[in-house]
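Q: Following is a predicted model, sequence given first.
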Amino acid sequence: MRKSLFVALVCSALVCAFVLPNLSAMEAPGDMVLKAPEGVKARFSPVEFSHDAHSALDCESCHHMLAENPDNYNCMTEGCHDLFNPTSVEEKKDIAYFYNAFHDRRSEHSCLGCHMAKKKAGETTGPLACTQCHPK
């Protein structure tokens, strides 16, 4: 039992010493354009997104699956938000629907959800209206 505990503690210490500093040292890409996946008809224009404007946030604020899959930052890959053309009301509410990755009002991991939570807390927030993100 003591040996197992010792091994677990040593492994945890190694992870803290080598892996965590590398995660925080990762540099986010610059500005980018977020758009609907191929094959999906977009109702609004693409969104210009600035990682620099969000640099005060921890990466996992948005990339909430980062701990489980540290090599994948893309929300629309298999197993994440990969439902592109929902066919039912239930599917449209599903977190796997790519639209919800950005617009789920109940999730602080989505753009809109985070901005709404900040507004509710009385903090400075980003855009809350459709046309503020999606210019005509």
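A: Alright, I've got the coordinates.

Q: going forward, measure contacts and count neighbours with C-alpha atoms only.
A: Will do.

Q: So Gln132 versus Cys111, what's the distance?
A: To Cys111, Gln132 is 12 Å away according to Cα to Cα, to the nearest Å.

Q: Tell me how many other residues surround Ser4.
A: Ser4 has 9 neighbours, counted by other Cα atoms under 10 Å.

Q: In terms of helices and strands, where is it?
A: Taking DSSP states H and E as the criterion, Ser4 maps to helix 2-14.

Q: How about Thr131?
A: Per DSSP H and E: helix 130-133 holds Thr131.

Q: same check, this time on Val33
A: Using DSSP H and E, Val33 falls in strand 32-34.

Q: list the helices and strands whichever helix or strand comes after that strand packs on?
A: For strand 32-34, the succeeding helix or strand toward the C-terminus, using DSSP H and E, is strand 47-49. When contacts are defined as 3 or more Cα pairs under 8 Å, 6 or more residues apart in numbering; DSSP states H and E, strand 47-49 packs onto strand 32-34.

Q: alright, now check it against this:
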Amino acid sequence: MKKFLIVALLCLFGCSTNAQPNQKPTGELVLASLFASADIKLSKEPMCNMVSASMNKSSLRLRDHLATALSSSFESKNKTTISTSCNESKHELKKGKLMDVWDCTLLINEMTPDEEFISSSTITFSLNKHNLKFVKKSLRCF
């Protein structure tokens, strides 16, 4: 029994040390976290409380903002480019406490076929550095 317990503890310790919570998230994980948070009401995110001229809704959600930003060149000859990135940062919690996060950005640019700038949208958000979950109140939209 003692031998089994020691082996189980070593396996558990080995698994937890291989998790590497400080490893930079992949692009797939970043976008999956953003899309999984698509139901967030923008009115609950003070830095992303957007309105929409094209959508007749009293309360926009992140999915609405993403749909508007990503559809800018729909059925036109213009082109939309998307880039993503993450950097280590801190997120301030209540009472001044700080949380280690990955601060991630989704940048959407719309250009003419001749590469002339038309518009851009930036969505920035944080992922908890330890569990890579979306951090509420970290959403910023420009």
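A: Structure received. Keep in mind that what you see is a predicted model, and the values were worked out from it rather than measured.

Q: TM value for the aligned chains?
A: The TM-score (TM-score structural alignment, normalised by the length of structure 1) is 0.30; 58 aligned residues with a Cα RMSD of 3.6 Å.

Q: returning to that earlier point: which one's more surrounded, Gln132 and Cys111 of structure 1?
A: Cys111 (20 against 11).

Q: Apart from its neighbours in sequence, what residue is nearest that one?
A: Counting by Cα to Cα, 6 or more residues apart in numbering, Cys111 of structure 1 lies nearest to Phe102, which is 4.9 Å off, once chain neighbours are set aside.

Q: Which elements pack onto the helix or strand hosting the one you found?
A: In this assignment (DSSP H and E), Phe102 of structure 1 forms part of helix 98-103. Applying 3+ Cα pairs under 8 Å, 6+ apart, we find helix 98-103 of structure 1 packed against helix 111-120.

Q: Just the buried positions in the helix it packs on, please.
A: 111-117 (16 or more other Cα atoms under 10 Å).

Q: Between these, which sits nearest Arg2 of structure 1?
A: Among these, Cys114 lies closest to Arg2 of structure 1 (Cα to Cα), at 43.6 Å.

Q: got the buried residues of helix 111-120 of structure 1 as CSV, with distance to Val33 of structure 1 columns?
A: Converted to CSV, the buried residues of helix 111-120 of structure 1 look like this (distance: Cα to Cα, whole Å):
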residue, distance to Val33 of structure 1
Cys111, 14
Leu112, 16
Gly113, 19
Cys114, 19
His115, 19
Met116, 22
Ala117, 24
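
Q: Need the max-distance pair from the residues you listed.
A: For the buried residues of helix 111-120 of structure 1, and using Cα to Cα, no pair is farther apart than Cys111 and Ala117, which are 10.1 Å apart.

Q: buried set for the longest helix belonging to structure 2?
A: In structure 2, taking DSSP state H as the definition, the longest helix is helix 2-18. Of the residues in helix 2-18 of structure 2, none is buried by neighbour count under the rule 16+ other Cα under 10 Å.

Q: Could you look up the next helix or strand downstream of that helix?
A: By DSSP H and E, the next helix or strand past helix 2-18 of structure 2 is helix 27-36.

Q: residues of that following helix that come out buried?
A: 30-31, 33-34.

Q: of the residues you listed, closest to Glu88 of structure 2?
A: Once Cα to Cα is applied, the member of the buried residues of helix 27-36 of structure 2 that ends up nearest Glu88 of structure 2 is Val30, at 13.4 Å.
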